[in-house]
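Student: what's the 3D shape of this:
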Amino acid sequence: MQKVTDNIFLLVLFAMTGTFILAAAFIFFFLKYQRRVALQKEAMQKAEVAYSEQLLNATLISQEDERKRIGRDLHDDVGASLSNLKMIMAQTVTVAEGKPEYKPLIDKIITTVRTISHSLSPPGLELFGLEYTLHELFDGFAAGGVIAIDFQNNLGKELDTLNDQTALAIFRVMQELLSNTVKHAGAKNISIKTFAADNASVITYHDDGKGMDNGADKKNGMGMQNIMARLKMIQASGEITTAEGKGFLIKITIPQQAIVTV
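Tutor: Below you'll find the predicted structure:
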């Protein structure tokens, strides 16, 4: 009887042990499967983000190429045609007819075409460098007298050693920031500074406008998305500091390894 009892005990023990092993194996393989699914999901999310970034980068590059083409066509074709039209019409008007009324209109159209052309593809960037082009950009925005712009370039000539892609990205970022300030901030003053810090080139942009609510997503607007995308393309970062009624500040940091000198 004792032997039968012992055998039953052993069978129960073996059954419990087997059940435990099976349960442990099931849990182990389930957790392993869950981890594999999580890793695959994470990899897919990373791939989607990378693809989105590549698509956005390709879109921005395509936009720049198209801007250059349109800007060149406006300057070379439309601008030249308007200048020729002005000369032809000037020859057909006699001195006795007095000052032609069409001249100011054509001059205005030529100036507008030239301004649009330079905005689409700034020629000064390749000819004179980033510092000159930024001065020209800031002077254009400040010309109306509504906003005062203070630009302090403490990088000196180093600002013009940025490679073409980096210089163009910084120019476009400044364009977007100025446009946002004019459209939305209601600012009176803008301060822009460049300087070196921690083996990097830094650009700060600060306006005294109405700022943004701390609870708002400061990077969610289309303009800010474009700014962050352009900065990421050149391995730069943008740190935003703003509060309602406290203005807007962005600190752009370009690491030294991302700068290819010319």
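
Student: only C-alpha atoms for contact and neighbour calcs from this point on.
Tutor: Will do.

Student: in which helix or strand would I find the residue nearest to Gly71 when sequence neighbours are not counted?
Tutor: Of all residues not flanking Gly71 in the chain, Ser117 sits nearest, at 4.2 Å (Cα to Cα, 6 or more residues apart in numbering). Following DSSP states H and E, one finds Ser117 within helix 102-120.

Student: count of residues packed around the residue nearest to Gly71?
Tutor: 23 (other Cα atoms under 10 Å).

Student: Tell me if I'm right that it and Asp77 touch.
Tutor: No. In this structure, Ser117 is not within contact of Asp77 by Cα atoms under 8 Å, at 11.1 Å.

Student: chain center to the host helix or strand of Asp65: distance?
Tutor: Secondary structure from DSSP H and E places Asp65 in helix 2-73. Its chain's C-alpha centre and that of helix 2-73 lie 33 Å apart, by Cα atoms, centre = their mean, to the nearest Å.

Student: helices or strands up against it?
Tutor: The contact analysis (3 or more Cα pairs under 8 Å, 6 or more residues apart in numbering; DSSP states H and E) places helix 2-73 against helix 102-120, helix 222-233.

Student: ok, 10 Å please
Tutor: helix 79-92, helix 102-120, helix 123-127, helix 164-180, helix 222-233 (3 or more Cα pairs under 10 Å, 6 or more residues apart in numbering; DSSP states H and E).

Student: next up, for comparison:
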Amino acid sequence: MLLLAMAVIVFFLVYQRRLLAQQEQLQQIKIEQQKALLEASLQTQENERRRIAKDLHDEVGANLSTINLFAKQIEKFVERESKAGKMVGKTKDLIATTITSVRTISKDLLPATLDRFGLVEAAKELCDRINQADAVLVNFEHQVTEERLSQPQELALFRIIQELFNNTLKHAQATQVNLFIHYTPKSLKIIFKDNGVGFDANALMQSKESTKGLGLKNLESRAQVLGASLNYTSPPEGGTQVNILSNTA
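Tutor: Below you'll find the predicted structure:
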């Protein structure tokens, strides 16, 4: 009887161990499937961004440049101070502003600097452009190795930084932003901090997916694909800090 009881116990323990192993394996498969779906979704977004950026540059940009040439030709046949001349001048100014806007949108959709020079230079260009608008002061610091991250990593991190700036400029009422990028061949850390109005970080982290905005969902999706942690802090006195931590190996 004792041997039978021991055999039953051993069988039960082995069965439980196998069952747990199967459950862990199924959970891992589920996580990998979710990650693959996220990667496919984000890649679809990037492909669409590239298509729109190309259309803006090749079609809209070229057409605007042609219209600008026509306006310059018309200007030759009218008096500068006449009503028609002033309208042509305003039209040229509007065309020039629109061309600049199209170029800016195209750069945001498909940052050539990121492909050519990497994350740090692309982030610096983005910070410089925001500083030129003279609405928010951006301080950018970095401490990185010469070796670049992989192209998918750089793109995902750049999109995260873009979205953080977008949220701050839209909602935070901030006057200053500090961005710090640090990475080595083994680890990565990005700190984004503003002095805006802040928010309830605990409520945000615990909120359901259905109540989160599209921007926040994109942030979390990109962080998940990277295998990075995304942590928010916002003290009662205001301001927001976002920490992104990941292994780069």
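
Student: Now the TM-score, please.
Tutor: Superposed pair, TM-score by TM-score structural alignment, normalised by the length of structure 2: 0.77. Supporting alignment: 237 aligned residues with a Cα RMSD of 3.3 Å.

Student: hmm, back to that, can you tell me which of the helices and strands packed on helix 2-73 of structure 1 is nearest to Lys3 of structure 1?
Tutor: Closest to Lys3 of structure 1 of these, according to Cα to Cα: helix 222-233, at 77.3 Å.

Student: what comes up buried for that closest one?
Tutor: Neighbour-count burial for helix 222-233 of structure 1 flags 224, 226-233 (criterion: 16 or more other Cα atoms under 10 Å).

Student: what residues are up against the residue positioned nearest the centre of structure 2?
Tutor: Computing the C-alpha centroid of structure 2 and ranking residues by Cα atoms, centre = their mean puts Arg159 first, at 1.8 Å. Listed by Cα atoms under 10 Å, 6 or more residues apart in numbering, the contact set of Arg159 of structure 2 reads 46, 108-109, 123, 153, 165, 218-219, 222.

Student: Using a markdown table, please lay out those residues together with distance to Asn68 of structure 2.
Tutor: Below are the contacts of Arg159 of structure 2 laid out as a markdown table (distance: Cα to Cα, whole Å):
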| residue | distance to Asn68 of structure 2 |
| --- | --- |
| Glu46 | 31 |
| Asp108 | 24 |
| Leu109 | 24 |
| Ala123 | 32 |
| Gln153 | 39 |
| Phe165 | 32 |
| Asn218 | 38 |
| Leu219 | 39 |
| Arg222 | 40 |
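
Student: can you pull the contacts of the aligned partner of Ile116 of structure 1 in structure 2?
Tutor: The pairwise alignment with structure 2 assigns Ile116 of structure 1 to Ile105, based on TM-score structural alignment. Each residue near Ile105 of structure 2 by Cα under 10 Å, 6+ apart is listed here: 52-53, 56-57, 99, 111.

Student: and what of Gln2 of structure 1?
Tutor: Ile8.

Student: ok, the equivalent of Gln224 of structure 2 over in structure 1 to Gln225 of structure 1 distance?
Tutor: Using TM-score structural alignment as the criterion, Gln224 of structure 2 maps onto Lys232 of structure 1. For Lys232 of structure 1, the distance to Gln225 of structure 1 equals 10 Å [Cα to Cα, to the nearest Å].

Student: can you redo the helices and strands packed on helix 2-73 of structure 1 as CSV with distance to Gln45 of structure 1?
Tutor: Below are these laid out as CSV (distance: least, Cα to Cα, whole Å):
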stretch, distance to Gln45 of structure 1
helix 79-92, 48
helix 102-120, 35
helix 123-127, 38
helix 164-180, 27
helix 222-233, 18
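
Student: Spatially, what comes nearest to Arg241 of structure 2 if we skip its sequence neighbours?
Tutor: Small correction: residue 241 of structure 2 is Gln, not Arg. Leaving out its chain neighbours, the residue that sits closest to Gln241 of structure 2 by Cα to Cα, 6+ apart is Lys193, at 4.2 Å.
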